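Engineer: Here is the input, now give the coordinates:
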Amino acid sequence: MKSSSISPERALQIILAPQISEKATLIAEKNNQIVFRVLPSADKNEIKAAVEYLWKSQKIEVTKVQISNIKGKQKRFGRYMGRRANWKKAYVGIKKGQEINFSEIIKGED
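Structural biologist: Sure thing, here's the model as predicted:
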């Protein structure tokens, strides 16, 4: 997978939040992957470029990206049925020995 250059504005929009859960913690320890909630329109190349751009001060190298589309659950609001929004999850594999520090995210252009 080739890493393409990405605009800083788009990089900040793609990664919405890290997905913190028991499963995500186990995956991080076992497979050296971080789980992110990402923009539904983002593809693998954009996610890779965004992660490498946002943590370029730590020189993070992405090895692979896996994507999962999560369907929104049906929920009941009183007597009406509603639905949560669909969203996209990305499993981002990073090079062995590297670790992402979330407090050191890039703020803007250098």
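
Engineer: Only C-alpha atoms from now on, for both contacts and neighbour counts.
Structural biologist: Fine.

Engineer: The protein: strands as residue ranges?
Structural biologist: 15-18, 33-38, 62-70, 74-77, 80-83, 87-94 (DSSP state E).

Engineer: how about those, which one is nearest S103?
Structural biologist: strand 15-18 (12.2 Å; Cα to Cα).

Engineer: Now the second one, please; I'll put the structures next to each other:
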Amino acid sequence: MSIIIKPIITEKITKDGEIFNRFGFVVDKKANKIQIKNAVQAAYGITVVEVNTMNYRADRSVKYTKSGLIKGKTNAYKKAIVQVQEGETIDFYNNI
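Structural biologist: All right, here's what the predicted structure looks like:
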């Protein structure tokens, strides 16, 4: 089971990474904070201080068009904000 699905790279989380040493990840919905902490430490070789998680629900939408109703929805996912120890950082932009 892969815990970390992908990192979140937005302006807000990038700014948090520079100032507060916090980084965001989309993680498996069934993963708990301890599993997320161990997966991030193993993948990036850093010390994790704190993990905060958020569950996002699927948003449903209905569009009325000439050809009729179009129904759609976005995927539900779980987001984890990981705070690393002072002085350590994760560089998502280098492929080294």
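
Engineer: Give me the TM-score for these two chains.
Structural biologist: Once superposed, chain against chain, the TM-score is 0.82 (TM-score structural alignment, normalised by the length of the second structure); 90 aligned residues with a Cα RMSD of 1.6 Å.

Engineer: follow-up on the earlier one: any chance of the strands of the first structure in JSON lines with mean neighbour count as columns?
Structural biologist: Formatted as JSON lines, the strands of the first structure follow (neighbours: other Cα atoms under 10 Å):
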{"stretch": "strand 15-18", "mean neighbour count": "15"}
{"stretch": "strand 33-38", "mean neighbour count": "22"}
{"stretch": "strand 62-70", "mean neighbour count": "15"}
{"stretch": "strand 74-77", "mean neighbour count": "10"}
{"stretch": "strand 80-83", "mean neighbour count": "10"}
{"stretch": "strand 87-94", "mean neighbour count": "21"}
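
Engineer: between those, which gets nearest to L26 of the first structure?
Structural biologist: Closest to L26 of the first structure of the strands of the first structure is strand 33-38 (Cα to Cα; 9.4 Å).

Engineer: Next, the angle strand 87-94 makes with the closest one.
Structural biologist: Using axes from the mean of the first three to the mean of the last three Cα atoms, to 10 degrees, one finds that strand 33-38 of the first structure and strand 87-94 are set 150 degrees apart in direction.

Engineer: Need the strands of the first structure in TSV (columns: distance to A24 of the first structure).
Structural biologist: As requested, the strands of the first structure are arranged in TSV below (distance: least, Cα to Cα, whole Å):
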stretch	distance to A24 of the first structure
strand 15-18	9
strand 33-38	6
strand 62-70	13
strand 74-77	24
strand 80-83	24
strand 87-94	9
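
Engineer: how far away is the aligned partner of I36 of the second structure in the first structure from P40 of the first structure?
Structural biologist: Using TM-score structural alignment, the partner of I36 of the second structure in the first structure is I47. Shown here: I47 of the first structure relative to P40 of the first structure, a distance of 11 Å by Cα to Cα, to the nearest Å.

Engineer: the more surrounded of those two?
Structural biologist: More crowded of I47 of the first structure and P40, by other Cα atoms under 10 Å: I47, with 26 against 13.

Engineer: residues contacting the more buried one?
Structural biologist: Counting by Cα atoms under 8 Å, 6 or more residues apart in numbering, I47 of the first structure touches 11, 14-15, 38, 65, 90.
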